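> with the sequence up front, the predicted model follows.
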Amino acid sequence: MDPRRHAGAWLVLLRRLRQVPAGAELLSRGRLAGRLDEAYLARHTNGAEAALAAASACDIATVAAAAGLAAADVGRFYELFARTEKVVTVYSQGVNQSVCGTDKVNAILNVHLATGRIGRPGMGPFSVTGQPNAMGGREVGGMANMLAAHMDLDNPAHRDIVQAVWAAPRLAARPGLKAVDLFEAIHAGRIKAVWIMGTNPVDSLPNADRVAEALSRCPFVVVSDVIRATDTARHAHVLLPAAAWGEKEGTVTNSERRISRQRAFLPLPGEARPDWAILSAVARRMGHAAGFAYDGPAAIFSEHARLSGTGNHGSRDFDISAHAGISAEAYDALAPFLWPQPAETTSLPAQGGRLFANGGFFTSDGRARLVAVTPPVPAVVGAGSLVLNTGRIRDQWHTMTRTGRTGRLFAHIAEPFAEIHPDDAQARGIAAADLVVLDNAQGEAVLRAVVTDRVRPGEVFAPMHWTGQFSARSRIDVLVSAATDPQSGQPGLKRSIVGLRRLEARWYGFAVLAGVPAHLPFAYWAVAPLGTGRRVDGQRLEFAALEDAEPEALAAEVLQRCGHGTESLSFQSRGDGLYRAMAFLDGRLVGAVFLARQPVAVSRSWASGLMGLAVPMPATRWNLLAGRPAADQPDKGAIVCSCFQVGANEIGAAAVAGVTTVAGIGARLGAGSNCGSCRSEIARLIANVMELQEEASHVARSA
């Protein structure tokens, strides 16, 4: 279920089940009206009566109206849930990143507890957080409101355990500031120093311009990262080189509680160090040598294992004390294992055992607590405003500090965009490929318009990846409200209120270049590397100018990094508002600029493949100015498969030729046969071709 119909919708049974952003919690509560496990509720839970009473008001008609769904679809969904024994509820950021996310999660947990579908094979709630080693981070207390080894900061007995094991002179007695509140405190001057490790909050946190302003005010900012050039690192007084994933030793924990050794496969470059070594060195300089005398990851893991079992005796779920005192040699040979793995016999399940199938919840009475959930009052959206939903795209990761270094991952989508429903676009005079401005009181973002019914009327979707390193004025979290869930502290990244208008540009441009100028004097630009693997063959550039100018001057501005001694070629059609220029060095293309009064109509994948191409013949060079391949040359179309660089046109042609399965496309073209992330998009393209063929056949039969 998602308010936006993304590529994954082609893999599910009820494709139509798109709910409004505030509808997920209501939908989950309504599922309680289905199949209850009265025996499980009686033996293993508390609070069921109140939770069920709160859910009883959620009949199909009420849920459908509140969630923006058809009553028939809601009924079908409940029916499927009620008669399907093995159900896994996979939920992600749309549930978590909400100002009522705790209620949404409680509603999901209520459903699984009330139906007894928890702790057994093929059933249960499954949170997909989108973070690598997220579970491992929680195990070691990597949050402001918890201690290591799943101990509670507000539990005096737990604080005593941690303080004793660590021999700590002092230990915090109350939770610290969560991320949004932390940067607000920096902005207000209450925090004078901050150390940021492995994250990019200037782009990833809500009200992102205020986060940047907070760091600019902070007297001392330290940033540890593996990348020098990030929007956050710009504010650093001290920039520390950290070790990347493949350069350090440690453990990671996956979503089934399996802890595995991570072994370095690359040497540490330059002065880079793993985080534990950097933190330990600073702590020793600050006078805490005894507490940070670790000689390697094995010593830290041994202490972690010992802490997990201290005072436990089966009262806490996380216990790996069987590994307390592990030697460096044993740590190096450590095989993957499921926790818990206690040193003593306890009530915890044996190695590999499941939690919660027979109760045994980690509460004072061993019972799970169902929580009565009150549906939130939806925020009122003013006339002319839209609801902004932010999220991820297939081939990029967070703020692209790493994935943004390879051209192959930009081949699928290379520019920040906004998905807009056709009704909303028409009402504002917006056409496909226009540049648009999303704005509110916090700021604005300029994005490329994608007019599509993948989003609902009144809503707009934009990806969260683009930063100041890759574009001008496209950092979408500038627009996101900093309002948070009162329990989790999570911001509502999926629902902000914005205005939408067309950007009135005088010139639109697209270019492929050997190198992009350091300063681009344009109201909008977006850059992406060209090439495969670690090799960068050049850059592709989208840009727009708000002021009128001679096209020759604009092209010269863009081509200035192509080097001295270049040969140039240009074409202009004043009547059509077109200008095109190319630069050649030693017979090879080193730059091409396409300008137009409207969004530039050029085959991007074809033009991107021209960089470095040997074009010795004048006639051939003139052909390149057309902006598309000649009739006898293939055009891949937009890249769908990043692994094998297979385009939409190639997949469509294969489907027309009779290859109408995803497996068949993989066998014919390779697309979808490697990582598999493009398989749903391939399925959609095949379906589109088959639908067009059916329509053509119907027309022919009717003639």
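Ah, there it is.
> drop to CA atoms for contacts and neighbour counts, all remaining ones
OK.
> buried residues, the helix ranked longest in the chain. List them.
Ordering each helix of the chain by length in residues (DSSP state H) puts helix 679-702 first. By neighbour count on 16 or more other CA atoms under 10 Å, the buried set for helix 679-702 is 679-687, 689-690.
> do the same with stretch 190-205
Across stretch 190-205, burial judged by 16+ other CA under 10 Å covers 191, 194, 196, 199-205.
> can you redo those as TSV with secondary structure and distance to I639?
Formatted as TSV, the buried residues of stretch 190-205 follow (DSSP: H, G, I helix; E, B strand; the rest coil; distance: CA to CA, whole Å):
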residue	secondary structure	distance to I639
I191	coil	47
V194	strand	42
I196	strand	36
T199	coil	29
N200	coil	28
P201	helix	31
V202	helix	30
D203	helix	27
S204	helix	27
L205	coil	30
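> try it against this one:
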Amino acid sequence: MTKTTASTCCYCGVGCGVLIEHDNERILGVSGDPQHPANLGRLCSKGSTLHQTGDLAARALFPELRLGKGLARSRTDWETAMGHAAQVFGQAIAEHGPDSVAFYISGQLLTEDYYAFNKLARALVGTNNIDSNSRLCMSSAVVGYKRSLGADAPPCSYEDIETSDCLLIAGSNMAFAHPVLFRRLEAAKAANPDKRIIVVDPRRTDTCEIADLHLAVQPGTDVALFHGILHILLWEGWVDRRFIDAHTEGFDQLKSLVRDYTPALVSELCGIRVQDLMEAARMIGSAPSFLSLWCMGLNQSSSGSAKNSALINLHLATGQIGKPGSGPFSLTGQPNAMGGRETGSLANLLPGHRDAANAEHQGEVAAYWGVERMPLNPGLSAIELFEAVRAGKIKALWIACTNPAQSLPNQALVHEALAGCPFVVVQEAFATTETCAYADLLLPAASWGEKEGTVTNSERRVSHVRPAVPAPGEARPDWAIVCDLAQRLEKQLRPGQPSLFAFANPAELFDEYKGLTAGRDLDYSGLSHALIDELGPQQWPFPSGAERGTERLYTDGRFPTPDGRARFIAEQFQPPKEKREARFPLLLNTGRLRDQWHGMSRTGTAAQLFGHVEQALISLHPDELRSRKLSEGQLVRVKSRRGSLVLPVQADEQVRPGQAFMPMHWGNRFLKGLGINVLTQPEFDPLSKQPELKQAAINLQPVELPWELFILVEDQVQQRFAALRPLCEDFEYASFALTGRERSALLVRVAHTEAADAAWLAKVDALLGLDDGPVLVYDDPRRAVGKRVRIEDGRITAIRLTGETAARDWLRNVWTSGEADADLRRWFLAPLSSPPGGAAVSSDKTLCNCMNVSQSQIEAGIARGLDLDGLKAELGCGTQCGSCVPEVKRLIGRRANFVEA
């Protein structure tokens, strides 16, 4: 019998409600929840394919323990696993002190999980060495809100996106990163064409398609831009002196600072036209309401805190805060990064928006938990933490629901740190992540659709995450794993005392935690799991006795500072730590793809999500390719001061000359060479400790790798992936992906200076099932060309090409069609592997993932005269999340230009 359970998506901070279709054992489908106020039934391509990410072959199902470095892990039981973990952590604490252990957790945990981890680290172990991967995405926003407004509290609601008269999007490709919100913005713009939209981004992303003005600033110059806009606002009299005088402090100092940021200077620093700067200021200064949205482009910077405060300055100067359609609105990157900030899950924080270094706050939390005191030593933030691990200062490290061996900058250091750490515990749902390879103890965790708790989205809305099916194997909820460890450690660290972790379910954790928010800016005290079930998701503050949440903060002009006034922050523009120079003449930017998520531990199990982009590429402006005499798809070696990668190059007019772009998602699992973050730098903001992942100086040179390998194989995809990946370690280039719209397969590309030997190829053929049975075979050792194709019931199920692989895209099309025709058999008679007739064949990408529509289908519809509405009606593309619409429009425009020419 099919059932439906209302829950929440586990990807970005929009916090979309989802309806999970299931049979109590398996998740069968997912749709948007029309009753959830965050998304009103909409889902993006990632959320709508959540049910496709349940491949058990990728999951951690049982505890696994390694009893010595260099040995393989073996399956064990929970009692042995947790007993061993408690013994090792307890011994490290006894011999080296509480700061010899550390916890690195995740913005994808639930609030209850977070709270359990925080209480474990601080109340029981006695260390502030607990940090979250939110350090990599949101910590600069935390500092910006706290310094300028007094608390880490985004003041806006999603409806402000629709009601704002002028909207500034800075450092966010919202169309890809937060597509459900972007659809709301598109609809609002269509309903009100007079709504003005400014996009600040070095690249011309899909988000820019909606912009009235795109400011393609030089990377890292946002502070100069915002100071320059304020300079013009002051000059033109577009500031609200009444608001400034009544509700703020520090304006005169800022006014003196920005006097020097003239339009001419800012134009030169930012690389934009003076008239565009003037137009941006006019739009903002003359608008009845002004809203700003930002994400990683501002936060991932060595001056991220200054960028946040400089943007908030514009709102304070114009009085555009605390009213409909106005305010500074940080778009949260992860589903519960907000919940982590609320519970104190950064090294410098305590629960309830308290500071770990504040003596009064320490006393409040210690008294609430019934312990003598909070730890006094400063905790280690993410970058500092892994440097301490590498230096041997951390003896035992607990990692939960995150993948630092892919996501942190300077990956060579991170891998060295993990390899040398005496004891690494990884608490993870997916056993395939890069970090799991370093786990001395791997603990299987329950995942989305299997666990219960709460999350807080970008607009401060708390939703109840409900389970639909049991966790597979012996996987446990994260909070339960933490409490199990804590109860065992209590016997060593506080024997004979009542347990601090006697929680029977997540609701009990929530009810204890909310007491730490009472009377604070984020007051949760009126909420409970049951009340959310009754009223629906609610925005905090929601104090005891409240009947509904709070849509908008600071409506009375009072801020949570000692004197009730907001603060202007006056800081000079500081350029990025790395600059272009002769040895590294390009500046690398990183960002998101439309259909992938973070390190792809989950999305990397769904073949459909590789349909739009299936391999890591470095993008350069076409003029940059021409000047370097590079061709599309050519392999290049990309170098920074920290490491190098080999990958293909592509032309991309979204990128300005002198710059480069690479997606953030590829790690060492899908791309040989430790992934994208082997290049990025660990320099961080001095206040937020957030690293400057967005700017790294690089160089690139073509590489000649004449021998190639191409593999396409169906069935047992995860198992074959796990077996093939280590075999490709010695090659210069290796890329892995899933592929297929109707049928899933593993796709492997390898290139090297020399051909692999016969023994290696025999091992690969055995793994692919190409060593026996209905297999077509052609070998030409003299040319190092080899062909293997397995055909079962008239269709291709496995392909292996070596030497020269020109026929790979043609073969993929034959595989997709499901029919192995006569051309395939004739192709085997040819000495080389070019496609029949020598014609060049390109692979067809999935342009609309929600409706599984390929680019060729859309181009065929355009050729028949269909416009956007006609394509939507006939093919369904653009009718769900809408992320494909900008690209569809470009294809329509390209066709129109071609016909006109």
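In hand now; what should we look at? Owing to the predicted nature of the structure, the values given are computational and were not obtained by experimental measurement.
> let me know the closest of the buried residues of stretch 190-205 of the first structure to R454 of the first structure.
S204 (24.2 Å; CA to CA).
> now do the contacts for that closest one.
By CA atoms under 8 Å, 6 or more residues apart in numbering, the contact list for S204 of the first structure reads 398-399, 464, 477.
> where does stretch 336-351 of the second structure end up in the first structure?
Using TM-score structural alignment, stretch 336-351 of the second structure lines up with residues 133-148 of the first structure.
> how about stretch 636-654 of the second structure?
Using TM-score structural alignment, stretch 636-654 of the second structure pairs with 436-454 in the first structure.
> neighbouring contacts of the matching stretch?
4-6, 207, 209, 415-422, 425, 430-435, 472-476, 478-479, 497-503, 524.
> mind listing which of these are in strands?
417-420, 435, 497-502, 524 (DSSP state E).
> about what we covered before: can you flag the buried ones in the contacts of stretch 436-454 of the first structure?
Buried among the contacts of stretch 436-454 of the first structure (16+ other CA under 10 Å): 4-5, 207, 209, 415-422, 425, 430-431, 433-435, 472-476, 478-479, 497-503, 524.
> what residues of stretch 282-301 of the first structure count as buried?
Using 16+ other CA under 10 Å as the test for burial, stretch 282-301 of the first structure gives 283, 292, 297-301.
> of all the residues you listed, which comes closest to C675 of the first structure?
P297 (31.8 Å).
> how about the helices in the stretch 351-500 of the first structure?
Ranges of helices in the stretch 351-500 of the first structure, per DSSP state H, counting those that start in this stretch, are 422-427.
> JSON lines for the buried residues of stretch 282-301 of the first structure, including secondary structure and distance to L14 of the first structure?
Output for these, formatted as JSON lines (three-state DSSP; distance: CA to CA, whole Å):
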{"residue": "A283", "secondary structure": "helix", "distance to L14 of the first structure": "54"}
{"residue": "F292", "secondary structure": "helix", "distance to L14 of the first structure": "54"}
{"residue": "P297", "secondary structure": "helix", "distance to L14 of the first structure": "47"}
{"residue": "A298", "secondary structure": "helix", "distance to L14 of the first structure": "48"}
{"residue": "A299", "secondary structure": "helix", "distance to L14 of the first structure": "51"}
{"residue": "I300", "secondary structure": "helix", "distance to L14 of the first structure": "48"}
{"residue": "F301", "secondary structure": "helix", "distance to L14 of the first structure": "45"}
